[in-house]
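Visitor: Return atomic coordinates for the entry below.
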Amino acid sequence: MRKVLFLKSSILGDYSQSNALVDFAIKNWEANHPNDKITLRDLNESKLPTLDSELVSILRPTDGIELSSRQKEALALSDSLIAELKAHDTLVIGTPLYNYNISSQLKNYFDLVCRAGETFKYTEKGPEGLLAINEALVLKATGGIYGENAVIDQFFNQILPFIGVKKVTIISAEGIAYGDEMMQSAIAGAKDKIEKYVG
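Guide: Model (predicted):
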């Protein structure tokens, strides 16, 4: 039995193509692997705080440091998000492309879960991920066409192994702003790949 954490990160709710791909993946997962445990977190609804000069201190060891109430709240949230990650062995992320990058909601999430001693550590050979996540599936929806060398793809291929994800797969629906025919083709192609991935 796999434990799968699904993340939505679009601000568009039901109008989001990346959110729709996540819903499609969940439906297929439930149909093909009914014994797997599925958890869904919508980062837009989670209202995660943006890392700033006050909150950055929670990413470092806090022994002996007096924390403000806001820092304590953010640290508790970070602990909760990390515990959720550690409780799963598979990760599925739905992501739009905003101005050539991930959404601020997803950036806030990674800022809160990338903590030294918790999800990674530095060694003489460089950083080592501490999470026991076997695989991550990234479901990407973009208005334009960027290919495999898109900045957002490079981000996921770096950040996910950094925290311990062993295998990263990216499925893209590109060109959805190029008219209805192109959008339908892109979504259909992505759904076909999702079905094959989920098995």
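Visitor: Please make it C-alpha for all contacts and neighbour counts, starting now.
Guide: Fine.
Visitor: Please, where are all the strands along the chain?
Guide: According to DSSP state E, the chain carries its strands in the segments 3-8, 37-42, 90-96, 120-123, 126-129, 135-141, 167-173.
Visitor: mind giving me TSV with these and columns for mean neighbour count and distance to Ile65?
Guide: Below are the strands of the chain laid out as TSV (neighbours: other CA atoms under 10 Å; distance: least, CA to CA, whole Å):
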stretch	mean neighbour count	distance to Ile65
strand 3-8	22	32
strand 37-42	15	31
strand 90-96	24	33
strand 120-123	14	21
strand 126-129	16	25
strand 135-141	24	35
strand 167-173	20	37
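Visitor: Before we compare anything, build this one as well:
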Amino acid sequence: MATKSILRIDTSARRQGSVSRDLADAVIARFPEAEVVTRDLAADPLPHIDEGFVTVTKGSAQDTLSDKQRAMLALSDTLIDELQAADTIVIGLPVYNFGVPSGLKAWIDLIARAGVTFRYTEAGPEGLLTGKRAIIVMASGGTEAGSPIDFATPYLRHVLGFVGITEVELIHADKLAFDAEATIAGAREQVAGIAA
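Guide: All right, here's what the predicted structure looks like:
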């Protein structure tokens, strides 16, 4: 699948010296012809869902919505539009305390909508965002990708698959606290191997 449009999701709290941001730059550089839309969840944080949002996504009548509910629904629609428009999603994933950053969880909560990005069928849930590719760029100080204490990458793979994105590649710069130079060099080799 040729990559023509990329949605880049940055989640690192660090603006300078962020390994996940630097490696995401390297991944994006592999697709010089692609149009890139960037959603920086650290620079422009998303609100966490609340009772009002849960209520509105359960099918409340439009004329009963508060201004806050309308704004949250419009934001969710915008995020989903960005996701639907991209054929490749690049997600910078620093691992914080064995899991995903809270900003990324907020994004997930706003884009995972029944009847929009997935639906329930008699055969079980079905993702509606098919035909897309995701590249996860993981960085961690001490959590090894795929290890028993890595709760971030399996969760993110599951969520992406749940909404229909099953072609998922992982670039990992894990265990940076032990040998950052070798770890980053290894991750850059992984980036070089990505099919453009």
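Visitor: TM between them?
Guide: The TM-score (TM-score structural alignment, normalised by the length of the second structure) is 0.91; 192 aligned residues with a CA RMSD of 1.6 Å.
Visitor: want to try a markdown table for the strands of the first structure, with distance to Leu55 of the first structure as columns?
Guide: Output for the strands of the first structure, formatted as a markdown table (distance: least, CA to CA, whole Å):
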| stretch | distance to Leu55 of the first structure |
| --- | --- |
| strand 3-8 | 23 |
| strand 37-42 | 22 |
| strand 90-96 | 25 |
| strand 120-123 | 19 |
| strand 126-129 | 23 |
| strand 135-141 | 28 |
| strand 167-173 | 29 |
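Visitor: which one in the first structure is aligned with Thr78 of the second structure?
Guide: Counting by TM-score structural alignment, Thr78 of the second structure corresponds to Ser80 in the first structure.
Visitor: Give me the neighbour count for its match.
Guide: 14 (other CA atoms under 10 Å).
Visitor: Grab the most central residue of the second structure for me.
Guide: Closest residue to the average C-alpha location of the second structure: Ile91 at 4.6 Å, with CA atoms, centre = their mean.
Visitor: give me every residue that touches that one.
Guide: Arg8, Ile9, Asp10, Thr11, Ala24, Ala134, Ile135, Ile136, Val137 (CA atoms under 8 Å, 6 or more residues apart in numbering).
Visitor: The first one pairs with which position in the first structure?
Guide: Across the two structures, Arg8 of the second structure finds its equivalent in Phe6 of the first structure, going by TM-score structural alignment.
Visitor: isn't that match right up against Leu40?
Guide: Yes: counting by CA atoms under 8 Å, Leu40 is a contact partner of Phe6 of the first structure at 4.7 Å.
Visitor: Please report the distance of the residue of the first structure positioned farthest from its centre from Asn134 of the first structure.
Guide: In the first structure, the residue that sits farthest from the middle, by CA atoms, centre = their mean, is Gly64; the gap is 32.4 Å. Distance of Gly64 of the first structure to Asn134 of the first structure, computed by CA to CA, to the nearest Å: 36 Å.
Visitor: And the helices in the first structure, which stretches?
Guide: Taking DSSP state H, the helices of the first structure run over residues 17-32, 43-46, 69-86, 104-113, 151-162, 180-198.
Visitor: nearest to Lys125 of the first structure, of those helices?
Guide: helix 151-162 (12.9 Å; CA to CA).
Visitor: Give me the neighbour count for Ser46 of the first structure.
Guide: Counted by other CA under 10 Å, the residues lying close to Ser46 of the first structure total 11.
Visitor: and the counterpart of Arg30 of the second structure in the first structure, what is it in contact with?
Guide: Counting by TM-score structural alignment, Arg30 of the second structure lines up with Asn28 in the first structure. Contacts for Asn28 of the first structure (CA under 8 Å, 6+ apart) come out as Glu195, Val198.
Visitor: now swap in Leu7 of the second structure and tell me
Guide: Contacts of Leu7 of the second structure by CA under 8 Å, 6+ apart are Val36, Val37, Thr38, Arg39, Glu82, Leu83, Ala86, Asp87, Thr88, Ile89, Val90.
Visitor: what about the nearest residue to Val113 of the first structure once chain neighbours are set aside, distance to Ser69 of the first structure?
Guide: The shortest distance from Val113 of the first structure to any non-neighbouring residue, by CA to CA, 6 or more residues apart in numbering, is to Ile82 (5.5 Å). Distance of Ile82 of the first structure to Ser69 of the first structure, given as CA to CA: 20 Å.
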